[in-house]
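Enquirer: fold the following, please.
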Amino acid sequence: MAPPKDLTVASIHSASVPNSTSAIEGNESTDYGYDEKSTRRLRRKIDFSLIPFLALLYLLSFLDRSNIGNARLAGLEKDLGMKGLDYNLALAIFFPFYVLAEIPSNLMMKRYRPSIWIPSIMVAWGTLCCLMGVVHNFAGLLAIRAALGLFEGGLFPGITFYITTWYQRHECGLRMAIFFSAATAAGAFGGLLAYGIMKLDGERGLRAWSWIFVIEGAITVAIARFLTDDDRREVQRRLEADRSFLDDEFNLKYFRAAIGDWKIWVHMMITFGIYSPLYSFSLFLPTIIKALGYKDTTAQLMTVPPYVVACFFCIFAGWMADKHGQRGIYMISCNILAIIGFTIQLATHVPKYKYLGTFFAAAGIYPNVSQTVAWNGNNIGGSTKRSVGIAMQVGFGNLGGVLSGFTYTSRDAPFYRHGHAIIIGLLTMSTILCVFMRWWCGKENERRSAADQRNGRGRGWTKDQKMAESEKGDLAGFFKYTL
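Expert: Model prediction:
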C-alpha cells in the first residue's frame, strides 16, 4: 500500500527503519541532514501546522468530559433526582470505558491513518455530549457518560504517541506540554463559558446545565499536505538518528515486549498517582470553591485563575525539561509543589489561603501530566512498543479517574479532609517512584557506557552494529535512557 500523501504516522513508518535508509539514498541534503537554520525552519513548520490543531482537539475533549462539574453547579443533580453518591458514580463510570479504548485505539493509530481515525471519534464524542444535555434521568446520564468514555479514550494516548513520531526525544516535552496546556485552557474556558451559558436557563425549555452540554458538544462537532518531499525525508532521517535505528515495524512481538516491561509498569503507577489528583481537582474545583462561601455564578468564575497559572507552569516545565534533556527532576519538583497546595487545603480553613492552595495544586499537577508521558515515551525503543507502552501508561493512569469520582464526597464536605489526604498520599507515591526511576536510569546508562568502553565502542556504535541490535528496542546496548 502506498503511503498517504499527507505526512502521517503511516507515511513516516510505512517501512521499517532498517529499510528506510534506502528511501533517502541519492539525496545529498538528507544523507547529511539539514543545517541548523533549515532544521529550525522545519521544526517551526511542524509546530505551527500540527501542535495548535492537536491542542484544540484536546481542549474540546477535556471540556466535554469535565463540564459535568460546571453542570452540577447549574442544577444537574436536582433536575435528575440524583442523591447520595449518584454524582460520584456518574463521574467514575466514564473511566473504565475510557481505559478499555486506549490500547486498541493506539494500535489503530499505528496501523491506519490518524487523519481518518481522530476526526471520527471526535464527531462521536461531540454528539454524545450534546445528547447528555437532553437526558431525563440518572440512568440516561450514566449510559451516555460510559459511551463518552469509550470514544474519548483514544485521543490523549493517540496524540501523545503521534507527537513522538514527529519530533526527537528531547523535543517532545515542550510540544506535549503545549498540547496538554489545552486542558488548563479547557478548565479556564469551561468556567467562563459555563458562566455565560447559565444565563440561558429556561430558554427553549432547557435548564442551564443542559445548555452547557449541548453547546460545548456542538462546538466539538463543528470543529471536526504541508511539507515538501525534502522535509518528509528529513523528518524520517532525524527520527532515525534519534531512535538509533530501532525497528519501527508493526509486529505483535513488540506488543508483548511492552506488556512485559517492568519500567512501563512503574511509569503506570507514577501516572496513576498524578492523574487521580488531576481529575479530582478538575471535577471538584467548582464544588470546592463553592464550599469556600462563593455563590454558583461567582464560583464558576473563580475556577479560571488557577488554570491560567497551571497553563504557564505546564509550558515552562516542558521547555525546561527539553532544554536540559531531563524529565525526572522536574516531575519531582512539580509533585512537591502540588503536595504543598493540598497540604494548605488540609492545614487551614481560611478561605483566602485555601484558594491560594488551589494555585499551588494546579501549578504542580498539570505540568506532570505531559511530562510523565514524555518521560515514558522517551525511554521506550521502537514505535510499536512505544505506542502500546504509552497507551498502557495513560490507560492505567486514567483508572485514577475512577478513584477521583469518589475522592471528594458530600459526606466529607465542606472541608474534604479525606479527599485532600488521599491526593497527598498518591502524589507522595508518585514522587518516590520518580526518584527511583531517575536513579535506575542513571545507573543503567553508566553500566552501558562502561560496557562500550570495555568492548571498544568508546567512540560510538557504527551503523551496522546498531542495525544488528535494532530489534532489541530500549534493551539495545547503544540506547541511553532519559533521566
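
Enquirer: going forward, measure contacts and count neighbours with C-alpha atoms only.
Expert: Fine.

Enquirer: ok, which stretches of the stretch 201-350 of the chain are helices?
Expert: Ranges of helices within the stretch 201-350 of the chain are 208-222, 229-243, 252-259, 262-291, 296-302, 304-324, 328-347, based on DSSP state H, counting those that start in this stretch.

Enquirer: here is a second sequence; please produce its structure as well for comparison:
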Amino acid sequence: MDDIAQSKPGTEAVEYVKPGLLQQLPLPAELGSLGSDEIEQLEKGLVRRLDTCLLPSVVILFLMNILDRNNIANAKIAGLPDTLGITNTQYNTCLMIFYVGYILTQLPSNLIITKVRPSIYIGTVTAAWGVVSMCQAFTRNFAGLFLSRFVLGMVEGPFLPGGILPHVLLEWLFIIEGSMTIAIAFLVIVFIPDYPGTTKRWWMDREYQLLADWRLRNENAGLVDDDPGSLLWGVKQALLDPKLYMFIVLQMALLTAQSFNNFFPSIVGTLGYNETITLLLTAPPYAFAFVCSLTISFHAAHKQERGFHIAIPLLFAFLGNLLAMFVPSTGGRYFSMFLMTAGSYSPYNLCVSWLSSTLPRPKAKRASALAIVNLMGAGVAHFYTSYIFPDSQKPRYYAGGGVMSGACLVCALMALGIKWHLKKQNVEIERAEMEEGAVASSSAITGTARADGVVSFRYVH
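Expert: Here you go, the predicted structure:
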C-alpha cells in the first residue's frame, strides 16, 4: 500500500481493493510492547471471539426477524383470511402497512444508535417486536391485524423464510415465535458489543478492545470515526453523494426481485399438494439459497469483486421467473423456485456490504445512507409489491413474475453500472496521486482538511 501522507482537500475517501498489511498505523501505546507474533496471536483471538460471540447473536436475531416478519405468509396457507373474514386485497394491505411502519423508524433509529449503547437498544427493540408478534395471535378481524402489522413494522424497523416450524405448530405460530424472540432478545444483550472504545464484555478484554479500535482506524483512513457535525449533517452528507442514489435503485430492484417471499407458500401451493406438504416444500429452496449465498459471499470476498457477483445470480433469478410462468410440468416449476430464491437472495448481503464500504465515513453519514437505502428498498418497494400476486392470477402469477423479471434485469444492470463508475473513480484517484503526489483524502469525510496521516484507498468494485 502507499505510504501514509498528508490529506488533500476535495478528494473522496474510498475503500481498499485488497486489504493491506495489518500494521499501517502505529500501535496503541498499551500494545507497543508486544512483538509481531504476540500481535498476530492477539488478532486471532479477537477474530475468534467475534466469530463465537457476536456473529451467532446477529444470525439468531436476523433469523427471528425474518420469522416474525414472514409468519403471516404461512398463516395464510393455514386459513388466516377465512378465520378473520378478510379478502385477498385486505390481506395484501396488511402486508403493505407493515412497511409503512418500517420506514417511519428506519432513519431516526439509525441516527439514534450512533449515540446510545447498541447492545441495549437492539435488545430492547427486539423484545418489543416479539411482544407485537405475539399480539397478532389475538386479532379477530381486519382492523386488528392491520394495526398489529403496522406496529410490528415500527418496532422491526430499527433492526435490519420460515422453515418447517409452522407446519408443526401452526395454530401457535405467532405466540411461539414471538415469545422465542423476547427470550432471545434479552439473552443476546450480553453478547452484543457496543463500540470498541466503550465495550465492556466478559468475552472482550482491554487488549482486544484496543486492537479492534486500531483495526477500524486502519479501515477508516487512519482517522477516528467521529462525527464532525450533527445528525442532520450526516443525513445531508448522504443525500449529497450521487452514489447513494445508485444504491437506492440497486436495492429497490433487488427487493422487488425478492417480492415473492410474502407469497411463497401460496406460490408453492399452486403445485397442488396439501397444506402440510406445501409448507414442507417451502424449506428446500431457502436452504439452497442459503448455501449459494455463503458460497458467493466467500468467493466475492476472496476475489475482492462485487458487480459480477451480484449481476450473475440475478440472471439465474430472471430465468427462474420465466420458468415459473411458462413451464407446464410440476417438477420444472418447483426447480424454478430454487432459481428464484437462490438467484435473488444470494446477492443481498453483498449489496449491503458494498454500500457500507463505498460511501465515506463518518458514522452519521454511513448510518444515514444505510437507513435511506433500506427505507427505499425494504420499505417503499413493498408498497407496490404487496399487490402484485393476487389470488385471481393463480397458478402462474404473470403480473408478479413479470415485475420480478424486470427487477432482476434492472438490478443486474445497475450492479454493472456501479462497478463501472467505481472503476472510473479509482482511475481518477490514481491519476491524482501520480500527478499531484496526493493520497485519497479524508476531507470529504470531515468537511475540512486533516493534518494527520491517511491511507491510500480504493473502491471495491
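
Enquirer: right, and the helices of the stretch 201-350 of structure 1 - which one's nearest residue 388 of structure 1?
Expert: helix 252-259 (6.2 Å; C-alpha to C-alpha).

Enquirer: what's the angle between that closest one and helix 262-291?
Expert: With axes from the mean of the first three to the mean of the last three C-alpha atoms, to 10 degrees defining the directions, helix 252-259 of structure 1 sits at 60 degrees from helix 262-291.

Enquirer: re earlier: want to try TSV for the helices of the stretch 201-350 of structure 1, with distance to residue 477 of structure 1 and mean neighbour count as columns?
Expert: Listed next are the helices of the stretch 201-350 of structure 1 as TSV, based on distance: least, C-alpha to C-alpha, whole Å; neighbours: other C-alpha atoms under 10 Å:
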stretch	distance to residue 477 of structure 1	mean neighbour count
helix 208-222	46	23
helix 229-243	13	19
helix 252-259	17	17
helix 262-291	17	23
helix 296-302	52	21
helix 304-324	23	21
helix 328-347	22	22
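
Enquirer: okay, those helices in a markdown table with distance to residue 145 of structure 1 next?
Expert: Converted to a markdown table, the helices of the stretch 201-350 of structure 1 look like this (distance: least, C-alpha to C-alpha, whole Å):
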| stretch | distance to residue 145 of structure 1 |
| --- | --- |
| helix 208-222 | 12 |
| helix 229-243 | 39 |
| helix 252-259 | 29 |
| helix 262-291 | 14 |
| helix 296-302 | 22 |
| helix 304-324 | 24 |
| helix 328-347 | 28 |
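
Enquirer: tell me which of those helices sits nearest to residue 413 of structure 1.
Expert: Using C-alpha to C-alpha, the nearest of those to residue 413 of structure 1 is helix 262-291, at 7.8 Å.

Enquirer: so how far is the closest one off the chain centroid?
Expert: 12 Å (C-alpha atoms, centre = their mean, to the nearest Å).

Enquirer: same question for stretch 379-394 of structure 1.
Expert: Centroid separation for stretch 379-394 of structure 1 versus its chain: 13 Å, with C-alpha atoms, centre = their mean.

Enquirer: can you tell me what sits against that stretch?
Expert: Defining contact as C-alpha atoms under 8 Å, 6 or more residues apart in numbering, one finds that stretch 379-394 of structure 1 is touched by 99, 102-103, 106-107, 110, 156-158, 160-161, 165, 243, 246-251, 254-255, 257-259, 264-265, 267-268, 271, 373, 376-377, 472-475, 479-482.

Enquirer: what subset of the residues you listed is buried?
Expert: Among the contacts of stretch 379-394 of structure 1, those scoring as buried are 99, 102-103, 106-107, 110, 156-158, 160-161, 165, 243, 246-250, 254-255, 257-258, 264-265, 267-268, 271, 373, 376-377, 472-474, 479-482 (criterion: 16 or more other C-alpha atoms under 10 Å).

Enquirer: quick one: which of the residues you listed sit in strands?
Expert: Within those, no residue falls in strands by DSSP state E.

Enquirer: which SSE is the counterpart of residue 71 of structure 1 in structure 2 in?
Expert: Superposed on structure 2 with TM-score structural alignment, residue 71 of structure 1 falls opposite residue 75. Using DSSP states H and E, residue 75 of structure 2 sits within helix 55-77.

Enquirer: and the alignment partner in structure 2 of residue 455 of structure 1, how far is that from residue 428 of structure 2?
Expert: Under the alignment (TM-score structural alignment), residue 455 of structure 1 pairs with residue 436 of structure 2. Distance of residue 436 of structure 2 to residue 428 of structure 2, given as C-alpha to C-alpha, to the nearest Å: 12 Å.

Enquirer: could you do residue 265 of structure 2 as well?
Expert: Per C-alpha to C-alpha, residue 265 of structure 2 is found 49 Å from residue 428 of structure 2.

Enquirer: again with residue 311 of structure 2
Expert: Counting by C-alpha to C-alpha, the gap from residue 311 of structure 2 to residue 428 of structure 2 is 25 Å.

Enquirer: now residue 74 of structure 2
Expert: Applying C-alpha to C-alpha to residue 74 of structure 2 and residue 428 of structure 2 gives a distance of 51 Å.

Enquirer: over to residue 413 of structure 2?
Expert: Applying C-alpha to C-alpha to residue 413 of structure 2 and residue 428 of structure 2 gives a distance of 23 Å.

Enquirer: residue 385 of structure 2 now?
Expert: With C-alpha to C-alpha as the criterion, residue 385 of structure 2 and residue 428 of structure 2 are 39 Å apart.

Enquirer: neighbour count winner among these two?
Expert: residue 385 (22 against 13; other C-alpha atoms under 10 Å).

Enquirer: which position in structure 1 aligns with the more buried one?
Expert: Per TM-score structural alignment, residue 385 of structure 2 is aligned with residue 404.
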